[in-house]
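[1] How does the following fold in three dimensions:
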Amino acid sequence: MHIKEEVRERHTLAIIVDNEPGILARIAGLFTARGYNIESLTVTDISEDDLISRITIVTSASAPVMEQIIAQLERLVPVHKVVDLTALGPHVERELALVKVVGSGEHRIEALRLAEVYRARVLDATISSFVFEVTGGTGKVDTFIELMREVGLVEVARTGIVAIARGRDAA
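    As a prediction, the model looks like this:
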C-alpha cells in the first residue's frame, strides 16, 4: 500500500491582532504545539493608537494543514483577521539584511563590486570591514550572502519577510 505524501507549499500569512502582551507567544505556541515550523516572523504596530499589530509569518504546509493553521489562528481571541497572501494571489515580499564583511585587497574590491551588482548599500566602512544593507526577495538576499561568504562574511542580521497584497484590497 502506498501512502500518498502531501505536497507542502510555502505560505505567507498576514495576521491582524490586538497589540497586547503575550499575543506573539500565543501564536508561536500554537505553531510549536502542533509541530508547524515558522520560517520567518515579523511584527509591527500598524495603528496610530498602538492598539493593532500585524504579524507576518512564513510557513510551509500542505493545503489541508494550512487550512487547519488558519482556522486555529482565527479562533484566538485577540486575532482580528488572518489572510493567506499566497492563496490570495499576487503579493509583494521583501526582506532586509545587514551583512558584515571583513577583508583587504582583492577581497575588499570584490565585496564592493558584488554590492554594486546586488544594489546593496554601504552603511558602514572601516579600513578592514564593510556593513552592507541588501533588500529584496529572499532569493536575492540568500544569493548575496552566499557570495559574500567567498570574500569574508563574518556576520548577518536579517529582518524576516514582510509582505503585502497587490491591488486595492487591504489585508
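
[2] contacts and neighbour counts: CA atoms only from here.
    Will do.

[3] which strands and helices sit next to the biggest strand by length in the chain?
    The longest strand of the chain (DSSP state E) is strand 91-102. Judged by 3 or more Cα pairs under 8 Å, 6 or more residues apart in numbering; DSSP states H and E, strand 91-102 is in contact with strand 129-136, helix 138-149, strand 153-158, strand 162-165.

[4] right, and the ones you listed - which one's nearest Pro21?
    strand 162-165 (21.6 Å; Cα to Cα).

[5] packing partners for the closest one?
    Short answer (3+ Cα pairs under 8 Å, 6+ apart): strand 162-165 packs on helix 85-88, strand 91-102.

[6] Check which residues of the last one are buried.
    Neighbour-count burial for strand 91-102, counted by 16 or more other Cα atoms under 10 Å, picks out Glu93, Arg94, Glu95, Leu96, Ala97, Leu98, Val99, Lys100, Val101, Val102.

[7] Kindly report the same for the first one.
    Neighbour-count burial for helix 85-88, with 16+ other Cα under 10 Å as criterion, is recorded at Leu85, Thr86.

[8] Could you list every helix and strand that it packs against?
    strand 9-18, strand 162-165.

[9] Give me the helices and strands touching the longest one, please.
    I take that to be strand 9-18. strand 52-61, strand 79-84, helix 85-88.

[10] Quick one: residues in contact with the shortest one.
    The one in question is helix 85-88. Arg10, His11, Thr12, Leu13, Ala14, His91, Ala163, Ile164, Ala165 (Cα atoms under 8 Å, 6 or more residues apart in numbering).

[11] To check against the first, give me the structure of this:
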Amino acid sequence: MSALKIKKGTSRHSAYDLRDPHAETEERHTLAVVVDNEAGVLARVIGLFSGRGYNIESLTVAETDHTGHVSRITVVTTGTPSVIEQIKAQLGRLVPVHDVHDLTVEGASVERELALFKVSGNGNDRIESLRLAEIFRANVVDSTLESFVFEMTGTPQKIDAFAELMRPLGLVEMARTGVAALSRGMD
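    From the prediction side, this is the model:
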C-alpha cells in the first residue's frame, strides 16, 4: 500500500486507474441459457458462476415451454473476453443445458427490465415525482396520501436514471426483476 493508502487495482468507481494497460478489458455480456426445467438445474448453473468467482449482475429464469419442460435463464455478467468464452464453454458442458447464446455478440438484441419504485413525499415533491413518472412512462400502480408505487419497464439504464431522479424526491424502496432479453430478427 502506498502512503495514500490506495490499493493496487481499481474498481469502476475509482478515480485512479491503476490497471495494467495491456490487460484485457472487462465487457458486459447477456447470456441466454436454455435448460431442462427440473429441480436443481438453476443451482448447478449458478454454482458454476460462484464456484469460479464470476459475478452475476442480473438473473432471470422462467419456463418457456410447458409441454417440453424447458426454461430459459438470462444471465448478465462481466468479464474479459476469455473469461466470457470460458463461461459459455463450461455452461455448454452441463448436462441439463440445451443451448447457450451470447446475445451481446450474436447481433442486435432487445433487453428490458421491470422495476417497482416506492416514493414517499408531500407537496411539490409529490407533484414532481408524478411529472417525472409521466416523462419516463412509469405507471402508478398504488397510491396513498403519503406515497406512490410506480411500475416501469425499460432498459437497465433507463431504470437507473429514473431511480437517481427519484432519490431526492423520496425514493423509499425499489424492486427489480432482472434483465429479460431476446435477439432481434428471424433467428
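
[12] quick one: TM-score?
    Once superposed, the chains reach a TM-score of 0.96 (TM-score structural alignment, normalised by the length of structure 1), with 168 aligned residues with a Cα RMSD of 1.1 Å.

[13] could the helices and strands packed on strand 91-102 of structure 1 be laid out in JSON lines, adding mean neighbour count and distance to Ile23 of structure 1?
    Output for those, formatted as JSON lines (neighbours: other Cα atoms under 10 Å; distance: least, Cα to Cα, whole Å):
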{"stretch": "strand 129-136", "mean neighbour count": "20", "distance to Ile23 of structure 1": "28"}
{"stretch": "helix 138-149", "mean neighbour count": "16", "distance to Ile23 of structure 1": "26"}
{"stretch": "strand 153-158", "mean neighbour count": "14", "distance to Ile23 of structure 1": "22"}
{"stretch": "strand 162-165", "mean neighbour count": "20", "distance to Ile23 of structure 1": "19"}
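
[14] okay if I get these as TSV plus distance to Val82 of structure 1?
    Shown next, in TSV, are those (distance: least, Cα to Cα, whole Å):
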stretch	distance to Val82 of structure 1
strand 129-136	24
helix 138-149	22
strand 153-158	24
strand 162-165	13
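
[15] And those: which comes nearest Gly29 of structure 1?
    strand 162-165 (20.9 Å).

[16] Check the mean deviation of that closest one from structure 2.
    Strand 162-165 of structure 1 differs from its equivalent in structure 2 by a mean of 0.2 Å after superposition (mean Cα distance after the TM-score superposition for structure 1).

[17] residue range for that strand in structure 2?
    Aligned using TM-score structural alignment, strand 162-165 of structure 1 spans residues 180-183 in structure 2.

[18] gap between that stretch and the chain center?
    Centroid displacement of stretch 180-183 of structure 2 relative to its chain, using Cα atoms, centre = their mean, to the nearest Å, is 12 Å.

[19] Need the contact partners of stretch 12-32 of structure 1.
    37-38, 45, 50-59, 69, 72-73, 78-86, 163, 171.

[20] so it matches what in structure 2?
    Using TM-score structural alignment, stretch 12-32 of structure 1 pairs with 30-50 in structure 2.

[21] How about stretch 55-71 of structure 1?
    Residue span in structure 2 matched to stretch 55-71 of structure 1, by TM-score structural alignment: 73-89.

[22] do stretch 107-126 of structure 1 as well
    The aligned range for stretch 107-126 of structure 1 is 125-144, by TM-score structural alignment.

[23] surely Ala180 of structure 2 meets Arg112?
    Yes. Here Ala180 of structure 2 lies in contact with Arg112, judged by Cα atoms under 8 Å, at a distance of 5.5 Å.

[24] Which helix or strand contains the residue most central in space within structure 2?
    For structure 2, the residue nearest the mean C-alpha position is Ser58 (3.3 Å; Cα atoms, centre = their mean). Ser58 of structure 2 belongs to strand 56-65 when assigned by DSSP states H and E.

[25] average offset between that strand and structure 1?
    With the two structures superposed, strand 56-65 of structure 2 lies on average 0.3 Å from its match in structure 1, counting by mean Cα distance after the TM-score superposition for structure 1.

[26] Can you tell me the closest non-neighbouring residue to Thr177 of structure 2?
    Once flanking residues are discounted, Thr177 of structure 2 sits nearest to Leu114: 5.5 Å by Cα to Cα, 6 or more residues apart in numbering.

[27] Done for today, thanks.
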